[in-house]
Each structure stands twice: as C-alpha cells, then as structure tokens.
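**Student:** sequence plus the predicted model coming up.
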Amino acid sequence: MPVPENAYYGIHSLRAMENFPITGTSIGTCRDLIVGLAAIKEAAAEANCELGCIDAVSKDAIVAACREIRGGALHDQFVVDPIQGGAGTSTNMNANEVIANRALEIMGFERGEYVRLHPNEHVNFGQSTNDVYPTALKLAALSAISRLLVSMANLRLAFDAKAQEFADVLKMGRTQLQDAVPMTLGQEFGTYALMLAEDEARLLEASGLIREINLGGTAIGTGIASHPRYAALVRERLSAIVDQDLITAPNLIEATQDCGAFVQLSGVLKRIAVKLSKVCNDLRLLSSGPRSGFNEINLPPRQAGSSIMPGKINPVIPEVVNQIAFEVIGNDMTITMAAEAGQLQLNAFEPIIFYSLERSLSHLTAGCETLERHCVRDITANRDLLRAQVERSIGIVTALNPHIGYQFATEVAVEAHSSGLNVYDIVLSRGLMTREHLDLVLCPAALTQPSSMLS
C-alpha cells in the first residue's frame, strides 16, 4: 500500500485506517493519550539506552521526537480510530511509526529509512502493545482525572457560596414531593456541596489504583524480550517524565489481563454522574414555573426556550448535565462488559474501555464547568414566596409533636387541611399552647435543627 509522501505514520497505521473506519475521529484528537504514549516511548528509550539495548544516538533522536510530540507536535499524524481490533496494537504502532520517522529526520535521514532507526526494533524495543497501551490509558486517565477534580471543586465552591448566601432563607423541605418539615435553602445547597466533596474523595481513591502500571510485562506479563532491570528502570524514568508517583504492579501477569482499575474508575464516574443528575433534577423542580410551579429559585436565563411560545425560558444547563449523566451511565455498562469479556492473559477490548472512559471524564469535566459558570453562581432565591409557604404549611405541625402530642398535632393538621387556616392560629384557638411558647417552637432556628427545648 502506498503511504502518503508527507505522512509520518507508516504502513501499519494505514492498514488500521482502512480496517477501522468506526467513529469518524482519530486518536490524534485524544491529547492525553498521545502525550502518554510519547512519555512511555521516551522513558523506554532512556531505560534501554542505559541498559545497553539501544545506542545513544538512536536514544537521543527518539527522546527529541517524543518531547516534540508531548509539546503538541504531530498529533495530526496519529490517524487510527480509537475503536479498533487488536487490543490497541494499531495505536501502539501508529506511535512507533510517527516517532521513528520524526527521529530519522532529527538524525538527518529520510522518513522510512528504517535500516537506520526502526519503529519496532528501536522505538518499541523491550515493549509490547499489551504493556504500553494500558499504561498509556492510565496516564491519560490521570491527566483527565486531575481536570475533573478541579471542575468538581469549583462547582462545590459555587454551591457552598450559595449555601452561605441562602443560610437565612427558610423554606419547606419535601419528601416524595410532599411538604415535610422546614429547612433553610442554605441547608439544601450545602448538601449539594457536600455530595460533591464526597465524590471528590472517591475519585482520588480511584486514581490511586490507576497509578499501578504493568509496563515491563511485555506480551503477557512475563517480561519476555526485555532486560531484567527494564521494568523498574522504565517506571522510574516514566514517573519523572510525567511527574506522577507510578507503581509497578507486583504481579505483571495479573496486571496485564486485569481491567479492574478501569472498572473501579468508571464506577466512581457513574456515581458522580448519578448524583449530579439528581442535583440537576432538583434545580429544575425548584425553578419550575415561574407562575404555576415551585418557583422557589430562579436559574439564570441563558437562551430563548421555545420557537413558538414567546418569553419561555427553559432550564437548559441542568438539562445538558442530565444528558451527560445518562451517557456516563451507559459508558459504565460498556466498560463493564468489555472488562468482563477479557480472555486468559489479555483483554482485547481496552480500546472501547479507553474511548468510553475518555468521553465520561471529558464530558463530566465540561458539565461541571458549565453548571458552575452558567447556572449555579447566578441562582437567586424567591425569599418572600418561600417564607409564605412555610407559614401556611401544615408540615410545621411536626415541630409541635413533643409539646402537644401526636394525637392533637394530627387533629390540628387535619383541621388546617380542611379549613384552609394556618397551624399557628388553630393551635392558639384551641388553647394548646401559649403564644410565647408557640413563637419559640416555630422560630426559624428551632424549625431547622434539633430543639434545645427538649434537652
């Protein structure tokens, strides 16, 4: 097959392009993966040169090419589809060919003069797709996780700021969409901040598993065709290059076939997605209306909501985050099935695991950023409406249970519901409590925390 004259990739990449026209995209759009591959090849060249397996001239050229790629060069030459057969071999060979051809140019030779420096014999020395590819996936995941953690933290801080702003806004809490008992809007938004904080901690835990790599295991984890000291040395070099505390798996045979770390990470991403979607459901409910819904809060108006209904504004930012969550949940199922489908000493389905993880991580990051910037930071409260809802709510009768008993409290609730009178007036008219005592029991502080009057 003829390779284009201006290409840095070679015949293996070209065949993969022909075989796998699946997504319409290429791995070159996955910056974290390309940078990770280049870092691995750089570390391998340095380790193999120190061990006497490749010469210093070849090492220097390979390292120089890898550093250019890590800096953003030649990503358009990574042309294979991210979804591919072969357990990632096409991706690994694409990297080997691009690095080899750029290294040849650096050495003063023509691209394709593989007798001088070869994609397999030099760039891929002591390596297999089966240890390079999963290691690159983990490096890509670590980079993406760091960005997601930043966007989650910013969103958490935005919710926390709203919790402080709304700390004095009394409202009715609800269970099963029915009036329950009073709370503050600040407590409600503070809960959203805490939910995110919990998931940040879970994501950090999952990233710890991702730091364990199988580089040096080569084909099935036995380390065949590599130097006895290679695994330890390449991990040391790679850790320094990417500034990560990487760990060589204690059993490389197990690590080469086990995708458990990816399943764990995906499960945490699903957890984040589920909880974010729940929060967005709440925001859409609380802002519903504005005249015939909850209308407790106002989301910032971002765009016209209808092509036919004038003046309609929709909760488009929470809606898009809901859809991201649906995708992440689906991606988790894909990753689960791909990990389960592994056979014997290798999982051939890591390309779809990467593709699914990459989209989950990047879309969750964008979703958190969008929710924070275009929604949460500009939410306002309808304070007067919220206070009025509390005053006419039957739910505040729960606070009276310890003082007038469940039976009398039930009778007050039934009368309030049937007559339309408020609980406060009914309690006074029945003589169940004095006004002073009732005011103490129904003050905002007493309604939103354990009662000091019962201690």
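**Tutor:** Structure received. It should be emphasised that the depicted structure is a prediction, and the values quoted were computed from it without experimental measurement. Numbers count the residues shown, from 1 in each chain.

**Student:** drop to CA atoms for contacts and neighbour counts, all remaining ones
**Tutor:** Noted.

**Student:** neighbouring contacts of stretch 98-114?
**Tutor:** Outside stretch 98-114, the residues that touch it by CA atoms under 8 Å, 6 or more residues apart in numbering are 8-10, 58, 61-62, 64-66, 74, 77-78, 116-119, 123.

**Student:** in space, what's closest to the residue most central in space within the chain - neighbours in sequence excluded?
**Tutor:** With distances taken as CA atoms, centre = their mean, the residue of the chain nearest its centroid is residue 361 (4.0 Å). Distances taken as CA to CA, 6 or more residues apart in numbering put residue 144 closest to residue 361, at 6.2 Å, once the chain neighbours are dropped.

**Student:** what are the buried residues along whichever helix or strand that neighbour is part of?
**Tutor:** For residue 144, the element it lies in under DSSP states H and E is helix 129-165. Neighbour counts over helix 129-165 (16 or more other CA atoms under 10 Å) mark 129-145, 147-149, 151-163 as buried.

**Student:** please name every helix or strand in contact with it.
**Tutor:** helix 31-50, helix 89-107, helix 185-210, strand 212-213, helix 350-374 (3 or more CA pairs under 8 Å, 6 or more residues apart in numbering; DSSP states H and E).

**Student:** off-centre distance for the fourth one?
**Tutor:** Computed by CA atoms, centre = their mean, to the nearest Å, the separation of strand 212-213 from the middle of its chain amounts to 20 Å.

**Student:** next structured bit after that strand?
**Tutor:** Assignment by DSSP H and E places the next element after strand 212-213 at helix 230-242.

**Student:** second one coming, line it up with the first:
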Amino acid sequence: MRMEKDSIGEKSLGDSVVYGIQTARAKENFNLNYKNTDQSLIAAIVQIKKAAAHTYQTLGIGKPGVYEAIEQCCDLILAGGYEDAFITSALQGGAGTSTNMNVNEVLANLALVKLGHQYGEYQYVHPLDDVNRGQSTNDVYPTALRIAAIEKLRVLSDKCSQLQQTFQQKENAFDHIQKLGRTELMDALPITLGQEFGAYAQAISRDRWRLYKVEERLRQVNLGGTAVGAGNNADRKYRFGILEILRGYTGMGLSPAEYPMDITQNNDVFVEVSGLMKSLAVNLMKISNDIRLMSSGPKGGFGEITLKALQMGSTIMPGKVNPVIPEMVMQVAMKVIANDSAITMAASHGEFELNAFMPLIADSLLESLQLLIDAVESFRTKCVEHILPDEERCRQLLEASYAFATAYTVEYGYDLISEAMKESNGDPLKLKEILEELE
C-alpha cells in the first residue's frame, strides 16, 4: 500500500493502482452504479496532454525527460492500454475536474515508472505541476469534447450518406410500382413506392448535410484559456504551439476561439449539435414507423413490403416475426430526443464563467452520437437493404380505393364527386361506373 495526501487529508492506495488520490475520492463521491466516462472523451483528453507535453518539450520547459516520458505514456493509452484505470463516473460534480485529474494522475504514475520511480512519487512527475501544466479542466474538457464529437460526427455523417444511397437505390428499383398514398392514415392519391423511398432519401440527405456542416462550429476551441478564458497561467508560446501540434494529431482544423471566455462560459454549440441529432432522430422515427406499417400483416395489415426475418417474434405465437430493427431504431430516436432535453437543460444552467454540468452534456452528446451511428448502420444493413415489395398487394389496395376519384374534381367539382362517392356506397367499381356516366 502507498499513502497519498492532498489538502483534504490522506488516503491509502494499493501499490498497483495507477490512478491517485483525487480519482479515488471521485470514485467514492460519485458512486452512482452508472457507466464510466466515455472512452472517446478520455482519448481526446489524452491527445491534449500529449500535445501539451510535446509543446513543452519543444520549448525546453520543465525537468529533463519528464515531458518525453509523459508523451510516450500518452501513446500507450491511445494504443488501447490502461482503459481500466479510467474509473470516474460519467456524471460527476465539478465540471469534469475528476475526469481530468484521473488522466493527470494515470499519466503521472506511468511516467514515473518509465523514469525509474514508483507510483505516487510525485516530486519527480506531478499530476498538476507537470501533466496539467498551463491547463485547466475548463479548457481541456470542452476542447476534448469537441474533438470526440467531431470524430463521431464524421462517422455519423458517412453512415447517413450510405443510408441515403440505399434509399435512392430502392427509389429506382421501386419506381414502377404504383401504390396507394395515404394522408392521416386514410386513402389519398396514387403514388409509386419509389417516390416514397425517394422522399426518405431526401430527408436523410438533409440530416447528413446538417451534421457535416456543424463541425465548423466545433472546431473553435478555448485551449490555453485556462480557468475562465483569460489565459491566466498559460505561457503564450505554449498557447500557440499546442494547437498546431493538436491539429496534426487529430487531423482537425482546430482554431483558437476569437473570444475564449465565450467558449468557456457557453455551451450552445453542443445544444446545436444535439438539436441536429434530434432532427435526424425525428426523421428516423418517422421513416421506421412507415416501414413498420407498410410491412404490417402479413395478412391483417398493409403488407405492401416485406422485411427480412431476423428472429422469432413471440414466445407463444408460432411463426410470428416482428419488425425488430425499425422498432430498435425508434427507441434509439426516443433516447436521442431525451438526451437532447438533458443537454438543453444542462447548457442553460451554466453560471457566469463556467458550466458545472459539462459531464451531463458530454455523456448525453457522445451517447447520442454513438447510438445513432450504430442504429443507422443496423437500419441500413439489416432492414432497408433487404426490403422487398409486394407488387400485387400494392395494386390490390390501390384498385380497391377511391384514389382515382380526385382526378375528376377538376372537371366536375368537389361536391359532385363527393355525392358520387356517397352514392357508390364504398364500391370502387360502382363509383367508376357513375363517373363514366358523367363523361
């Protein structure tokens, strides 16, 4: 066992424990039986620490070998090592300080071992004085969230593009199939099944473009602004050097915020991103529900399309198969909409120079992004790609409807056609006879 000490007191830690006293306190204080901080956010924070270490190395700042060791340890973590050392709850007080400290302590201890020392011998490599030098949670955490969000946004935009293309393929394949259009679930006018899928493609295309474009707002970061965005405790050369290095590491066009205090205080850009994901969720929910209804049956529903059978649908009714992928997509959409509400509330509760609820924003935003990435991919590959039309059923429903009657209103007027429909008593063949007599 080793003993670590801070301004609050002392705490004993196991000799093999890679984190330190601040992380241990966070584990006790935020014992929520909830998921840990998203690994993509941890990785982004580590990238920032690596860029900082490289910058200080280049500037010749700090004790010899320390920043080289920190940089090497960042690479170990980014390669997938030590994931179990990052134990802070995704929801925590302190605006993300515990997660930042978790990274600081793990890197300090790994660097200590690399330099021939023991865990906890912070007089040689200190979590704050060395790993966190010139930084604050208040500029590191939001910058890391932007990096993690951009990475996922790029993937989600690509997934939406692929789904759009699949809908367009179905549009072309189904363009010759006449079917009954519906408004408010009631018979409307004739359309083609291809037109229906073409409309879905257009909706997803808008979502893809919106998500692609919002990256521009995420690229502005407050790194180097430290606690309140005024740049206190950060060397000027460091502030300019770290961003250039971080751009190279991430492949992102990160730029310094024109007004770093604004980025430190305000989180409306995350509300914007979440709102665009909500728009995608709304479209996915609508499209998924349409597909559920069109595939309903097989005998008692619309039955205009069939979905690939993926699993048995009942523990009591043999042969029943459910539209499980559209149902899953709809539940993901509901979760994303719920997360959007959480992000909205959390962003609105920032006071003065900082928002204490950044962990909720980060957790909800990254969860929504990952859920949508996975759901859009499953929707495309397990559902939409395999949709088959029932042309005969589409024709039967169209011919059994009054859809053709609207075409006569231009010549004979709405009221006369309404009377003819009433006189036909629900029989489309009789209605045709009545309308033919008008001619």
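**Tutor:** That came in fine, so what should we check first? These figures come from a predicted structure and were not determined experimentally.

**Student:** list only buried entries from the contacts of stretch 98-114 of structure 1.
**Tutor:** For the contacts of stretch 98-114 of structure 1, buried by 16+ other CA under 10 Å: 8-10, 58, 61-62, 64-66, 74, 77-78, 117-119, 123.

**Student:** can you tell me what residue 234 of structure 2 aligns to in structure 1?
**Tutor:** Alignment note: residue 234 of structure 2 maps to residue 226 in structure 1; criterion TM-score structural alignment.

**Student:** any idea what residue 299 of structure 1 aligns with in structure 2?
**Tutor:** Residue 299 of structure 1 maps onto residue 307 in structure 2, by TM-score structural alignment.

**Student:** that match and residue 375 of structure 2, how far apart?
**Tutor:** Distance, residue 307 of structure 2 to residue 375 of structure 2, by CA to CA, to the nearest Å: 17 Å.

**Student:** narrow the contacts of stretch 98-114 of structure 1 to those in helices?
**Tutor:** Judged by DSSP state H, those include 58, 61-62, 64-66 as members of helices.

**Student:** still on that earlier bit, the helix holding residue 144 of structure 1 corresponds to what range in structure 2?
**Tutor:** Under TM-score structural alignment, the match for helix 129-165 of structure 1 is residues 137-173.

**Student:** picking up where we left off before, TSV please, covering the helices and strands packed on helix 129-165 of structure 1 and showing distance to residue 176 of structure 1.
**Tutor:** Formatted as TSV, those follow (distance: least, CA to CA, whole Å):
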stretch	distance to residue 176 of structure 1
helix 31-50	44
helix 89-107	50
helix 185-210	16
strand 212-213	44
helix 350-374	25
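
**Student:** so which of these is nearest residue 239 of structure 1?
**Tutor:** Within these, the stretch nearest residue 239 of structure 1 is helix 31-50; the backing value is 8.8 Å (CA to CA).

**Student:** picking that back up, is the match of residue 234 of structure 2 in contact with residue 215, as I believe?
**Tutor:** No. Shown here, residue 226 of structure 1 and residue 215 do not form a contact pair, counting by CA atoms under 8 Å, at 10.7 Å.

**Student:** quick one, which of those two is more surrounded?
**Tutor:** Taking other CA atoms under 10 Å, residue 226 of structure 1 and residue 215 do not tie; residue 215 has more neighbours (33 against 18).

**Student:** hang on, the earlier thing: which neighbours do residue 226 and residue 215 of structure 1 share?
**Tutor:** By CA under 8 Å, 6+ apart, the residues touching both residue 226 of structure 1 and residue 215 are residue 127.

**Student:** before we move on, the earlier item: distance check, the match of residue 234 of structure 2 against residue 217 of structure 1.
**Tutor:** Separation of residue 226 of structure 1 from residue 217 of structure 1 (CA to CA): 8 Å.

**Student:** which neighbours do those two have in common?
**Tutor:** Common neighbours of residue 226 of structure 1 and residue 217, counting by CA under 8 Å, 6+ apart, are residue 127.

**Student:** sorry, back to before: other SSEs contacting the helix or strand just after the helix holding residue 144 of structure 1?
**Tutor:** Later in the chain than helix 129-165 of structure 1, the nearest helix or strand by DSSP H and E is strand 170-175. The helices and strands touching strand 170-175 of structure 1, judged by 3+ CA pairs under 8 Å, 6+ apart, are strand 178-184, helix 383-392.

**Student:** buried set for strand 170-175 of structure 1?
**Tutor:** Residues 170-173 are the ones in strand 170-175 of structure 1 that count as buried (16+ other CA under 10 Å).

**Student:** stretch 117-136 of structure 2 too?
**Tutor:** In stretch 117-136 of structure 2, residues buried by neighbour count (16+ other CA under 10 Å) are 118-120, 122, 124-128, 130-136.

**Student:** ok, the residues you listed vs residue 252 of structure 2, which is closest?
**Tutor:** Using CA to CA, residue 135 is the member of those that lies nearest residue 252 of structure 2, at 20.5 Å.

**Student:** ok, now which ones touch that closest one?
**Tutor:** Residue 135 of structure 2 sits next to 223-227, 233-234 when contact means CA under 8 Å, 6+ apart.

**Student:** distance to residue 46 of structure 2 for the residues you listed - can I get that in TSV?
**Tutor:** Below are these laid out as TSV (distance: CA to CA, whole Å):
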residue	distance to residue 46 of structure 2
223	14
224	16
225	18
226	17
227	19
233	20
234	18
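
**Student:** greatest separation within those residues: which pair is it?
**Tutor:** So for these, where distance means CA to CA, the most widely separated pair is 223 and 233, at 12.2 Å.

**Student:** re earlier: quick one: the match of residue 299 of structure 1 and residue 293 touch, right?
**Tutor:** No. Applying CA under 8 Å as the test, residue 307 of structure 2 and residue 293 come out as separate, 11.3 Å apart.

**Student:** looking at the two, which is more packed in?
**Tutor:** Taking neighbours as other CA under 10 Å, residue 307 of structure 2 and residue 293 compare with residue 307 leading, 24 against 17.

**Student:** name the nearest residue to that one, sequence neighbours excluded.
**Tutor:** Spatial nearest neighbour of residue 307 of structure 2, chain neighbours left out: residue 387 (5.1 Å); criterion: CA to CA, 6+ apart.

**Student:** please report how far the alignment partner in structure 1 of the one you found lies from residue 8 of structure 1.
**Tutor:** Matched across to structure 1, residue 387 of structure 2 falls on residue 379, judged by TM-score structural alignment. From residue 379 of structure 1 across to residue 8 of structure 1, the span is 51 Å (CA to CA).

**Student:** what of residue 73 of structure 1?
**Tutor:** 11 Å.

**Student:** also residue 209 of structure 1?
**Tutor:** In terms of CA to CA, residue 209 of structure 1 sits 35 Å off from residue 8 of structure 1.
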